[in-house]
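1. have a look at this fold, sequence not included:
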């Protein structure tokens, strides 16, 4: 199976390293601690009304799902070099846009939500807006369909490499 560019997740080296550290933590100490809690709860007897057992099993499911999610992200990740400062929208770019007929601009990072650090919103390249503006140039106007079905038109005011 070939990996399409659409499936690639662009990550900074810092974000990639954080994900690897989280994966190691979840796969090691967190997973072991949950296994010990499940085992201890089993030793208490009747599992039907054992809240500790059920809570640990629920947590185990969430942790295992997160482990699989991180593994998949790292599998398709493109760690990287900062994109070129050429005004073309691509993952890793800080994009400023405005809705046509509106003076206010908004800025976001086109990337993966794991890159969110609270300083700038992150939109996925697979989101409706992200998909519509991929490959657009500074000054272009693009249209896309919002999740509510409304057709929206945005102008790319600027697209510069995200530097953190």
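-> Cool, got the structure. Keep in mind that what you see is a predicted model, and the values were worked out from it rather than measured.
2. can we go C-alpha only for contacts and neighbour counts from here?
-> Will do.
3. got the buried residues for stretch 44-52?
-> For stretch 44-52, a neighbour-count test (16 or more other Cα atoms under 10 Å) marks residue 52 as buried.
4. please compare the first structure with the one that follows:
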């Protein structure tokens, strides 16, 4: 089994979702199935079939989350001493060397990635190009528009 790197925030979100699914969604779906059963003939009972489908999805998601959490390697970057090196969980400010445009990303696990929130997957081309580099280093990153050079301005372990 592979271990999946995950930030403490990412692990907390998954645990919260798991708790919601087990304590709220699962009982609600079971009640819906029981109620739909009382309506009689199950072959043509759309409510029953919809509830069974929800149950299947819910149970699948519970298994998925439990699997991810059991294989998670939770990394709390705030516990590491910041030596200016880009590591998993770090928040990195980079500058495009051609346009002087600055952008800040946090490097997170695959499930946590959300480009709108500036959270990039550790497996993304940008993150792979930044990991291991240090402040003032130049990272050449392959983008759809070609290779772009970024200077690392700041590395935070927050």
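-> Great, that's in hand. It should be emphasised that the depicted structure is a prediction, and the values quoted were computed from it without experimental measurement.
5. TM-score for the pair, please.
-> The TM-score (TM-score structural alignment, normalised by the length of structure 2) is 0.77; 154 aligned residues with a Cα RMSD of 2.8 Å.
6. next SSE downstream of the lengthiest helix in structure 1?
-> Ranked by residue count under DSSP state H, the longest helix found in structure 1 is helix 51-76. Remark: after helix 51-76 of structure 1, the chain's next helix or strand is strand 77-79, criterion DSSP states H and E.
7. what's the average distance of that next one to structure 2?
-> Superposing on structure 2 and averaging over aligned pairs (mean Cα distance after the TM-score superposition for structure 1), strand 77-79 of structure 1 comes out at 2.9 Å.
8. in structure 2, what residue corresponds to residue 111 of structure 1?
-> Residue 111 of structure 1 maps onto residue 108 of structure 2 when the alignment is built from TM-score structural alignment.
9. wait, that match sits on residue 121?
-> Yes. In this structure residue 108 of structure 2 lies within contact range of residue 121 using Cα atoms under 8 Å: 5.1 Å.
10. more neighbours: these two, which one.
-> Relative neighbour count places residue 108 above the other of residue 108 of structure 2 and residue 121, with 29 against 23, counting by other Cα atoms under 10 Å.
11. how near is the more buried one to residue 74 of structure 2?
-> 11 Å (Cα to Cα, to the nearest Å).
12. got any residues that touch both of the two?
-> Shared contacts of residue 108 of structure 2 and residue 74 (Cα atoms under 8 Å, 6 or more residues apart in numbering): 5, 6, 7.
13. so of these, which ones are in strands?
-> Here DSSP state E is the test, and these give 5, 6, 7 as lying in strands.
14. make JSON lines from these and add neighbour count to it.
-> Conversion of these to JSON lines gives the following (neighbours: other Cα atoms under 10 Å):
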{"residue": "5", "neighbour count": "21"}
{"residue": "6", "neighbour count": "26"}
{"residue": "7", "neighbour count": "22"}
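15. with respect to residue 66 of structure 2, which of those residues is nearest?
-> residue 6 (13.7 Å; Cα to Cα).
16. confirm residue 14 of structure 2 sits in a helix?
-> Yes. According to DSSP: H, G, I helix; E, B strand; the rest coil, residue 14 of structure 2 belongs to a helix.
17. any idea what it aligns with in structure 1?
-> Using TM-score structural alignment as the criterion, residue 14 of structure 2 maps onto residue 19 of structure 1.
18. give me the nearest residue to the residue nearest to the spatial centre of structure 2, chain neighbours excluded.
-> The C-alpha lying nearest the average C-alpha coordinate of structure 2 belongs to residue 112 (Cα atoms, centre = their mean; 1.4 Å). Spatial nearest neighbour of residue 112 of structure 2, chain neighbours left out: residue 10 (5.9 Å); criterion: Cα to Cα, 6 or more residues apart in numbering.
19. so what's that neighbour up against?
-> Counting by Cα under 8 Å, 6+ apart, residue 10 of structure 2 touches 109, 111, 112.
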